[in-house]
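Enquirer: I would like to see how this sequence folds:
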Amino acid sequence: MTEERSLILVKPDGVLNGHIGEVITRIENRRYQIKALKVVNASKEQLAEHYNQLVDKPFYPSIEEFMQSGPIVAMIVSGKNIVETFRKMAGATNPSDALIGTIRGDFAREWDKGSIQNVVHSSDSIESAEREIKIWFPEEK
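Expert: Here you go, the predicted structure:
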């Protein structure tokens, strides 16, 4: 069985609204392993590196503001097909499109100003996961 790793973040809205335990429960119910977990306050540098493809976009400042609005729970999760499976568990990025039963479908919301608070981030590929893990867990090898 090939193990892969993914970075999963419970974003500030997920932390504020008490969804950390539910996200962890869903991960563990699928028999994935949480290899590292910590609570962090995101720095501008971490966010710019994490969202490097979005930094020049006009909406990036609102992402940065939201991601610095409260603590984040960062996790390294491993298991077979974790990247693909957790993305399905998370649901569509836009909460309005996320199916009930997914994390975003159950807990996320879209605000009036077009701001999206969608509870979790998950790596979109194995390569992205390894890049993102280095940003949030620089102590990991």
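Enquirer: Could you use CA atoms for every contact and neighbour count after this?
Expert: Noted.
Enquirer: Tell me the secondary structure at Val77.
Expert: strand (DSSP: H, G, I helix; E, B strand; the rest coil).
Enquirer: another one to check against the first:
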Amino acid sequence: MERTFILLKPDCVQRRLMGRIITRFEEKGLNVIAAKMLVITPELAKQHYAEHVQKGWYPTLEGFITGGPVLAAVLEGLEAIKVVRDMLGATNGLNAAPGTIRGDYSSSRQMNLVHGSDGPEAAAREIALYFKPEELCAYEPTITKWMRAGDEK
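Expert: Alright, predicted model coming up:
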């Protein structure tokens, strides 16, 4: 099982899309093993987006991500990082394929609803930024045997 981090951004929360988006991940077979709502502080934003802090457009990003509540979550499942990235679609909603989350709900590069970790190292770093180890509640749903073969672990 692989874990990944997602962040339902302020535009997602304000547009009342959280339930629809979490439902899509669950319907795909991913388990939500941690979730919390919070308002990201400028300090946390700088840690989360450390690779972008020196870029000229960073102040706009920080203003957006700290501008309202977000939902941070950890998803677990087979190839969770790739599955989530594929489900999100292209970063710019205008370029995202129909059927993806951004393709269905976004028409912006920045206001693209959901952040998803781009690799195992990023997932581990981002999960640790938002959650303590004891806040992760891994479980195996009883329906698992009907969603994938027993040797797909």
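Enquirer: so what number do they get for TM-score?
Expert: TM-score for the superposed chains, counting by TM-score structural alignment, normalised by the length of the first structure: 0.92, backed by 134 aligned residues with a Cα RMSD of 1.0 Å.
Enquirer: Provide a list of residues in contact with the residue minimising distance to the centre of the second structure.
Expert: Nearest to the geometric centre of the second structure sits Ile6, at 1.7 Å (Cα atoms, centre = their mean). The neighbourhood of Ile6 of the second structure, defined by Cα atoms under 8 Å, 6 or more residues apart in numbering, consists of Ala72, Ala73, Val74, Leu75, Val114, His115, Gly116, Ser117.
Enquirer: The second structure: helices as residue ranges?
Expert: 10-14, 18-27, 42-48, 58-65, 80-88, 101-105, 120-130 (DSSP state H).
Enquirer: count of residues packed around the aligned residue in the second structure for Asp106 of the first structure?
Expert: In the second structure, the residue paired with Asp106 of the first structure according to TM-score structural alignment is Asp104. Around Asp104 of the second structure there are 15 other residues, counting by other Cα atoms under 10 Å.
Enquirer: was I right about Asp104 of the second structure contacting Pro98?
Expert: Yes. Asp104 of the second structure is within contact range of Pro98, at 5.6 Å (criterion: Cα atoms under 8 Å).
Enquirer: residues shared between the contacts of the two?
Expert: In contact with both Asp104 of the second structure and Pro98: no residue, using Cα under 8 Å, 6+ apart.
Enquirer: before we move on, back to that, redo the helices of the second structure as JSON lines? Include distance to Lys36 of the second structure.
Expert: Shown next, in JSON lines, are those (distance: least, Cα to Cα, whole Å):
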{"stretch": "helix 10-14", "distance to Lys36 of the second structure": "12"}
{"stretch": "helix 18-27", "distance to Lys36 of the second structure": "12"}
{"stretch": "helix 42-48", "distance to Lys36 of the second structure": "15"}
{"stretch": "helix 58-65", "distance to Lys36 of the second structure": "15"}
{"stretch": "helix 80-88", "distance to Lys36 of the second structure": "18"}
{"stretch": "helix 101-105", "distance to Lys36 of the second structure": "21"}
{"stretch": "helix 120-130", "distance to Lys36 of the second structure": "9"}
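Enquirer: circling back: what's the match for the residue nearest to the centre of the second structure in the first structure?
Expert: Counting by TM-score structural alignment, the partner of Ile6 of the second structure is Ile8.
Enquirer: distance of the closest residue in space to that match that isn't next to it in sequence from Ile116 of the first structure?
Expert: Excluding the flanking residues, the one nearest Ile8 of the first structure by Cα to Cα, 6 or more residues apart in numbering is Ser122, at 4.6 Å. Applying Cα to Cα, to the nearest Å, the value for Ser122 of the first structure to Ile116 of the first structure is 15 Å.
Enquirer: before we move on, what about Ala98 of the first structure?
Expert: 12 Å.
Enquirer: The two - which one has more neighbours?
Expert: Ala98 (22 against 18).
Enquirer: Now do the contacts for that one.
Expert: The contact partners of Ala98 of the first structure, taken as Cα under 8 Å, 6+ apart, are Gly91, Ala92, Arg104, Gly105.
Enquirer: can you check Arg109 of the first structure too?
Expert: Taking Cα under 8 Å, 6+ apart, one finds Pro95, Ser96, Ile116, Gln117, Asn118 in contact with Arg109 of the first structure.
Enquirer: what's the closest of those residues to Phe59 of the first structure?
Expert: Nearest to Phe59 of the first structure among the contacts of Arg109 of the first structure, counting by Cα to Cα, is Ile116 at 11.2 Å.
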